[in-house]
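[1] test case, fold it:
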Amino acid sequence: MNYLLLTFACLSVIVGTIAAELADHHVEIRKKCSAENHLDKVSVNAVYLANPKSNCYLKCFLESNKLINAYGEFDIPAALMLMDPSIREQARPLAEKCDRYNSKIEDLCDKSHAVIDCFFKEAPALFPQLGIFEPPQL
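    Just a heads-up that it's a prediction; the model follows:
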């Protein structure tokens, strides 16, 4: 009986871990982009955005998700598809606004940062659900 309980407990932990990783589609991209840009782990999105290293981290994150091309054009429909369905319609006008306001910035690192920072400032309650710096908090 004890073995059965132990087996069930182990399976529960494994299934929970797998489910969490499946819900967080960006975990490997965050690891890769953090390492490439020497961005240390912190736990507050605002702290990340204040770090100058976050500019190119965000470019890496957006490129890796195929959300920005080499010309600096954002693929808003693709970005919305990566979001949780419960926030897509609320996020659409913000994404369009932030992209439009920052369309003249030529440097892709700076542009990526400006667009994401705009979204953070415009929708601080939605931002943690995007999973850009940390796992999505739904």
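
[2] make it CA atoms for all contacts and neighbour counts henceforth
    OK.

[3] ok, residue 119 to residue 44 distance?
    Applying CA to CA, to the nearest Å, the value for residue 119 to residue 44 is 15 Å.

[4] to compare against the first, here's the next sequence to fold:
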Amino acid sequence: MKAFSCSCCILLSLVIFINADGIVEHKALREKCRDETKLTDDDIKMSATISSNLGCYLFCFLKDLQIMNDKGMFDPSVAVNAIEEGLREASKPAIYACSDLVSKNESNGDDCETAWKLISCFKERAPNLYDLMGILQPPM
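    Now for the predicted structure:
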């Protein structure tokens, strides 16, 4: 139960962070990453499984938010600091857990796969909050 609560806190924190600058900014980011990866809106909305292009879309999104760098490295301390101050401490355990999980299961230098694994970790730990993150489409 404690792990679930921490997972909910992390995703809620990411939702607040991602929505903090407004939907308009992230709409432009979603469009930029969609165009860079040559995906359509339907490809993104209908993606129950992650294709390599969707992984690259996720990498683009996280990189532009400076949560991942150009080399595909995820820095959990940067992710924590990007979250609203009042929620940072509660978010740390889940952020670091996903970071540890991804680093232990190396992605063979595939930045897109690394991004996919990070987002999949968040989705698995708190599926009810995943749609609120605004990564694949505007928050519901």
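
[5] if you count what's nearby, which of residue 119 and residue 44 of structure 1 comes out ahead?
    Using other CA atoms under 10 Å, the more surrounded residue of residue 119 of structure 1 and residue 44 is residue 119, with 20 against 11.

[6] counterpart of the more buried one in structure 2?
    Taking TM-score structural alignment, residue 119 of structure 1 has residue 122 as its aligned residue in structure 2.

[7] now for that match: which residues touch it?
    Contacts were defined as CA atoms under 8 Å, 6 or more residues apart in numbering; by that measure residue 122 of structure 2 touches 7, 11, 98, 130.

[8] so which of the residues you listed persist in structure 1?
    Compared against structure 1 with both residues aligned by TM-score structural alignment, their matches' CA atoms under 8 Å, the contacts of residue 122 of structure 2 retain 98, 130.

[9] out of the contacts of residue 122 of structure 2, give me the one that has the most neighbours.
    Among the contacts of residue 122 of structure 2, residue 7 has the most neighbours (other CA under 10 Å), with 28 neighbours.

[10] which residue lines up with that one in structure 1?
    So, by TM-score structural alignment, residue 7 of structure 2 is left unmatched.

[11] residue 7 of structure 2: which element?
    Per DSSP states H and E: residue 7 of structure 2 is located in helix 2-20.

[12] mind listing what's buried along that helix?
    Counting neighbours by 16 or more other CA atoms under 10 Å, one finds that the buried residues in helix 2-20 of structure 2 are 6-19.

[13] could you dump those into CSV and include distance to residue 39 of structure 2?
    Shown next, in CSV, are those (distance: CA to CA, whole Å):
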residue, distance to residue 39 of structure 2
6, 33
7, 29
8, 29
9, 31
10, 28
11, 25
12, 27
13, 28
14, 24
15, 23
16, 26
17, 25
18, 21
19, 23
